[in-house]
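**Q** model this:
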Amino acid sequence: MPKDVPVDPRGPRFSAWITSAVLAAVLLTGSWRLLAAQAVLFGLCAFISLKLNPWGHLYRYAVQPRVKPTAEREEPAPLRFAQGVGFVFALVGTIGYATGLTALGVVATSAALAAALLNAAVGLCLGCEVFLLLRRRVPSLARPQ
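**A** Now for the predicted structure:
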């Protein structure tokens, strides 16, 4: 399993824009297959490595060389947790759309879209904030010393 290293925070925001577009397309089309693909991507990033995100690669190789460098970095654990939350919402939405429970699909997808847009537009990662709150309450989530 690849080790995650601290990341440029602009990469996840870039990824959030693309994720927002994907989730908006799901809402417009009702495509459970597209949402399932997004769920797989969330799952890969959450449970294996953030390095498996193709939008991160696109940012790293096409965008990052063209923007001003930054020394700012984010630890990967909150980002991976946020991807796990996205995975749950996308999975629930996929199940909803695929089984004819369209309202469930719309609600779950809309929640994921709202979170992705918040991250993309203003840099507020809801899943990351939940992780940080949980870390204060659950000792096993604390950073290794």
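**Q** C-alpha only now, for contacts and for neighbours.
**A** OK.
**Q** For I95, which non-adjacent residue is spatially closest?
**A** G105 (7.1 Å; CA to CA, 6 or more residues apart in numbering).
**Q** What's the local residue count around that neighbour?
**A** Applying other CA atoms under 10 Å, we find 27 residues neighbouring G105.
**Q** Determine the set of other helices and strands touching the strand or helix carrying it.
**A** When secondary structure is defined by DSSP states H and E, G105 falls within helix 102-122. With contacts taken as 3 or more CA pairs under 8 Å, 6 or more residues apart in numbering; DSSP states H and E, helix 102-122 sits against helix 10-29, helix 76-98, helix 126-137.
**Q** how about TSV for these, with mean neighbour count and distance to S110 added?
**A** As requested, the helices and strands packed on helix 102-122 are exported to TSV (neighbours: other CA atoms under 10 Å; distance: least, CA to CA, whole Å):
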stretch	mean neighbour count	distance to S110
helix 10-29	19	8
helix 76-98	23	9
helix 126-137	16	14
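**Q** And those helices: which comes nearest L44?
**A** Proximity to L44 (CA to CA) singles out helix 76-98 among these, at 8.7 Å.
**Q** angle of that closest one against helix 10-29?
**A** Relative orientation of helix 76-98 versus helix 10-29 (axes from the mean of the first three to the mean of the last three CA atoms, to 10 degrees): 10 degrees.
**Q** one more to put side by side:
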Amino acid sequence: MQLDVRGPRFAAAVTTLVLVLVLITGSGWLALAQAVVFAIGAASARYAPYGWLYRVAVAPRLGPIREREAAGPVRFAQGVGFAFAAIATLGFLSGVTVVGIVATAFALGAAFLNAAFGFCLGCETYLLAKRLTTRPAN
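**A** Presented below is the predicted three-dimensional model:
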């Protein structure tokens, strides 16, 4: 499956806003909601909530798709985001706020890099791991 590169960037912008709200409010429940969004995106790019919002509300107002990217790296990045959001949720809801703050800050940093600069840290990690684990053909 190929994705319009603007979709994951839009999703990263929404995620950035949500994670800023998590840091401002210290809400473990909001962190949990973002973790669920990440989990859905990791399972399927087609059903990712922010991706759906992009396809329905934003993409029709933009010009034609000029660039696409593979869904695999994006799904991996969503899985990494899920791990950080899940840790943040556990930290906030169990009263270990510093864990929630640090995990949220890491996820926020990655989301902001993608939203602002189009640099997907999780995607790049996926591609690096793929290069390191793939054996060259003889």
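**Q** picking that back up, now do the helix holding G105 of structure 1: which range of structure 2 does it align onto?
**A** Using TM-score structural alignment, helix 102-122 of structure 1 corresponds to residues 97-117 of structure 2.
**Q** buried stuff in the matching stretch?
**A** By neighbour count, with 16 or more other CA atoms under 10 Å as the criterion, the buried positions of stretch 97-117 of structure 2 are 97, 99-108, 110-115.
**Q** returning to that earlier point: residues in contact with the residue nearest to I95 of structure 1?
**A** If a contact means CA atoms under 8 Å, 6 or more residues apart in numbering, then G105 of structure 1 has 92-97 as its contacts.
**Q** which residue in structure 2 lines up with R73 of structure 1?
**A** R73 of structure 1 maps onto R68 in structure 2, with residues paired by TM-score structural alignment.
**Q** Touching, its match and P8? I think so.
**A** No: taking CA atoms under 8 Å as the contact criterion, R68 of structure 2 and P8 are not neighbours in contact, 10.5 Å apart.
**Q** Skipping adjacent residues, who's closest to A46 of structure 1 in space?
**A** R80 (4.4 Å).
**Q** For burial, what's the neighbour tally of the match of R73 of structure 1?
**A** By other CA under 10 Å, 13 other residues sit near R68 of structure 2.
**Q** Distance of it relative to G7 of structure 2?
**A** Between R68 of structure 2 and G7 of structure 2 the distance, using CA to CA, to the nearest Å, works out to 10 Å.
**Q** that older thread, make JSON lines from the contacts of G105 of structure 1 and add distance to P139 of structure 1 to it.
**A** What follows is the contacts of G105 of structure 1, written out as JSON lines (distance: CA to CA, whole Å):
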{"residue": "V92", "distance to P139 of structure 1": "29"}
{"residue": "G93", "distance to P139 of structure 1": "31"}
{"residue": "T94", "distance to P139 of structure 1": "33"}
{"residue": "I95", "distance to P139 of structure 1": "33"}
{"residue": "G96", "distance to P139 of structure 1": "35"}
{"residue": "Y97", "distance to P139 of structure 1": "37"}
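**Q** Tell me the secondary structure at the nearest residue to L118 of structure 1 once chain neighbours are set aside.
**A** Spatial nearest neighbour of L118 of structure 1, chain neighbours left out: L124 (5.5 Å); criterion: CA to CA, 6+ apart. Put simply, L124 of structure 1 is coil when judged by DSSP: H, G, I helix; E, B strand; the rest coil.
**Q** residue contacts, the counterpart of T29 of structure 1 in structure 2?
**A** Matched by TM-score structural alignment, T29 of structure 1 corresponds to T25 in structure 2. Contacts here follow CA under 8 Å, 6+ apart; on that basis T25 of structure 2 touches nothing.
**Q** Could you measure from T25 of structure 2 over to T97 of structure 2?
**A** Here T25 of structure 2 is placed at a distance of 11 Å from T97 of structure 2 (CA to CA).
**Q** quick one on the thing from earlier: can you say which of the helices and strands packed on helix 102-122 of structure 1 is nearest to G56 of structure 1?
**A** Checking these against G56 of structure 1 by CA to CA gives helix 10-29 as the closest, at 5.9 Å.
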